[in-house]
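>>> need a structure here:
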Amino acid sequence: MRTVKSYPEAWPLHTPFVIARGSRTEAKVVVVELEEAGIKGVGEATPYARYGESEPLVLEQIATLLPQLQQGMTREALQLALPAGAARNAIDCALWDLAVNQRQQSLLQLSGMTAPDSVVTAQTVSIDAPEAMASSALALWQNGATLLKIKLDNSFITERLIAIRAAVPDATLIVDANESWHAEGLAARCQLLADLNIAMLEQPLPAGEDAALATFIHPLPICADESCHTRDSLPSLRGRYEMVNIKLDKAGGLTEALALADAASKMGFEVMLGCMLCTSRAIRAALPLVSKARFADLDGPTWLAVDVEPALKVQNGRVIIAASAVN
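Have a look, this model is predicted:
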């Protein structure tokens, strides 16, 4: 018989996180703990209002599976019992962590994946005035970050990007519009980004309104985020996107995320590995996907005033993936 606990946590940020759909000052997560014979597994997920999620709703979803979880529910059964989302992610990652601790293997070993000793992670520049964003980008670059993710809304796009590129001429820049742009003028904006040597554009149009992406030749890769959750999303993305952003919270856990990465590769999509605002627990759970990704955006914990212990080490813009980091 397993014991099952689930509870919310709130982790204050050291700096407000501002994107096109609003500002946040804390990371709100839900944690699941499973224990069998004194061995524990822990999973974390971030409920996201954009997908109709909240901490109470996610906790209610988890509670519906309490009897099955207590009786030994498997990851395979879980995929059928809950839809993709934060609730399934928290449970799925707890099941993976429980198996890791029971078998005394690393998560990489258990998943059959490999990873380098470290991986470059994007460091996010949140929305602000052009000069403030340029200053933030320069500070990150001076601290060793070489890949910067620029958050934008539908205003001051040219001014912000020109200021940032002038401040960090040698940085690799990717842009995330979080669904805030419109089809009108999109091709011209994409050309502007290409002219500024932007490496990738993420989710410029609202999910469900991205047919316009098929009407012009892309001068830079475009990545689906809100438009891609699971393998079921992929067929509709062909001819519109070159990349997909895989997040455990969207996929509903590592189990589906691994399958999504394989399916995306077979269909010709490149992969970005992303995260929500979260603690190091959530990033550890995603590390088996690192070797599949062209870009990794794993800076969620770096926004926290205080991280969970033990915290993953992020140094000079890289997440350090030592063997102990994925045990």
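
>>> from here on, contacts and neighbour counts on C-alpha atoms
Fine.

>>> Remind me what the longest helix seen in the chain packs against, helices and strands.
In the chain, assigned by DSSP state H, the helix with the most residues is helix 86-103. Contacts defined by 3 or more Cα pairs under 8 Å, 6 or more residues apart in numbering; DSSP states H and E place helix 86-103 against strand 22-36, strand 39-45, helix 55-63, helix 75-81, helix 107-111, helix 248-251, helix 254-266.

>>> most neighbours per residue, which of the ones you listed?
Compared across the helices and strands packed on helix 86-103, helix 248-251 shows the largest average neighbour count, a mean of 28 (mean count of other Cα atoms under 10 Å).

>>> Residues contacting that one, please?
Helix 248-251 is contacted by residues 45-47, 84-86, 89, 229-230, 254, 257, 260, 275-276, 286 when judged by Cα atoms under 8 Å, 6 or more residues apart in numbering.

>>> here's the other one to compare against:
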Amino acid sequence: MTKYDWQFSVESWPFRTPYRFAGHVWTSLDLFVARVNDGTHEGIGEGAGVYYHDEPVADMPARAELLRDRLENGLTRDELQQCLPASGVRNAIDCALWDLESKRSGVAAWRSAGLSSLRPLTCVQTLSIADPDDMAAAALAVPSARALKLKLAGDGLDGARVRAVRSVRPAAWIGVDANQSLTLRTLEELFPALGEAKVDLLEQPLAVGQDAGLEGRDWPIPLAADESVQTATDIAALAGRYQVINIKLDKAGGLTEALRMADEARRLGMKIMVGNMLGTSRAMAPGMIVGQHCDVVDLDGPLLIGRDIAGGLDYSGGMVRAGACRWGQA
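Model prediction:
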């Protein structure tokens, strides 16, 4: 029987510029990295965790160590789903297993996931919260971006923010992300500005647990559930409240569950978005597999950090491509 060697570590990645979203300012990002080696091949996975679940990255190696014996003796991806809850730890381990399987079998992960190819995808580029003029300047600073996502603050300036960005980027796809910062009243007040700016998508307007206020409403812009949806079991209850589901591998606990989420969303007639909790190309590459099923692709983690691993994904021309990235490649 093959014995698998596992290594767990934490890396710290400083941001080139602070990342601001509703109620938060981040200047660096800690990442949990899982590596598995069978003596010939190595697989790697990366997790950032879910910040609003109080999932400290510093604790992740110790949590992973609890599974060491089973992992070293060949724990499978399906078995992993039963051993750990959805989390950044499970995400990193799950993706490391996918990567190792591709290297051992000679079959790319995307093909094992049932795809016939791994297409380049239009990739959203996120703009941190700032004053309206500064967000417009930030939009102009990324002229190759075909799709922009504006972080909203719920502070009364959001309408001005979207108008300012639309005025300088008339042809771009624009989505906005409230990160739970709105109330039902401020959401309704914001819609005229969003309509005027031809906003294409609004993510998570209300706080988790307040989604019932969205039930059955005929909103002029599609709404996407983010913080309100974690795994496939959450989706059915949201079908009458949101039109789009945002799948993130850290929330789902890995690519295995993320693909199940995509299947469930399609079954319910909902559109699909793939997002990220930030990270390097090691985390975005498995997201590209989910992205093949998606209407919106938000895998801009390395762009927000401002740097990436060597041999990362190719983000040129407002797209994301496999490029030189070897994750999941045979």
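
>>> tm score of chain vs chain?
The TM-score (TM-score structural alignment, normalised by the length of the first structure) is 0.95; 325 aligned residues with a Cα RMSD of 1.5 Å.

>>> Turn the helices and strands packed on helix 86-103 of the first structure into a markdown table, including distance to residue 150 of the first structure.
Formatted as a markdown table, those follow (distance: least, Cα to Cα, whole Å):
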| stretch | distance to residue 150 of the first structure |
| --- | --- |
| strand 22-36 | 15 |
| strand 39-45 | 24 |
| helix 55-63 | 28 |
| helix 75-81 | 34 |
| helix 107-111 | 30 |
| helix 248-251 | 21 |
| helix 254-266 | 24 |
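
>>> For residue 94 of the first structure, which of the ones you listed is the nearest?
Relative to residue 94 of the first structure, the nearest member of these by Cα to Cα is strand 39-45, separated by 3.9 Å.

>>> tell me, the closest one lands on which residues of the second structure?
Using TM-score structural alignment, strand 39-45 of the first structure corresponds to residues 41-47 of the second structure.

>>> before we move on, back to that, okay, the longest helix of the first structure sits on what stretch of the second structure?
Counting by TM-score structural alignment, helix 86-103 of the first structure sits on residues 88-105 of the second structure.

>>> what's the distance between residue 24 of the first structure and residue 16 of the first structure?
Distance of residue 24 of the first structure to residue 16 of the first structure, given as Cα to Cα, to the nearest Å: 6 Å.

>>> just residue 98 of the first structure next, same as before
According to Cα to Cα, residue 98 of the first structure stands 34 Å off from residue 16 of the first structure.

>>> Residue 9 of the first structure is nearest to which of the helices and strands packed on helix 86-103 of the first structure?
Comparing those against residue 9 of the first structure with Cα to Cα, the closest turns out to be strand 22-36 (5.3 Å).

>>> Could you list every helix and strand in contact with that closest one?
With 3+ Cα pairs under 8 Å, 6+ apart as the test, strand 22-36 of the first structure has strand 3-19, strand 39-45, helix 55-63, helix 86-103 packed against it.

>>> hmm, back to that, so which of the helices and strands packed on helix 86-103 of the first structure is nearest residue 136 of the first structure?
Comparing these against residue 136 of the first structure with Cα to Cα, the closest turns out to be strand 22-36 (16.6 Å).

>>> tell me how far the closest one is from the chain's mean position?
When distances are taken as Cα atoms, centre = their mean, to the nearest Å, strand 22-36 of the first structure is centred 14 Å away from the chain's centroid.

>>> one step back: compare residue 98 and residue 16 of the first structure (neighbour count), which wins?
residue 98 (21 against 14; other Cα atoms under 10 Å).

>>> which residues does the nearest residue to the more buried one once chain neighbours are set aside contact?
Spatial nearest neighbour of residue 98 of the first structure, chain neighbours left out: residue 41 (3.8 Å); criterion: Cα to Cα, 6 or more residues apart in numbering. Contacts for residue 41 of the first structure (Cα under 8 Å, 6+ apart) come out as 33-35, 94-99, 101.

>>> that older thread, quick one: closest of the helices and strands packed on helix 86-103 of the first structure to residue 297 of the first structure.
Residue 297 of the first structure sits nearest to helix 248-251 of all these, at 12.4 Å, using Cα to Cα.
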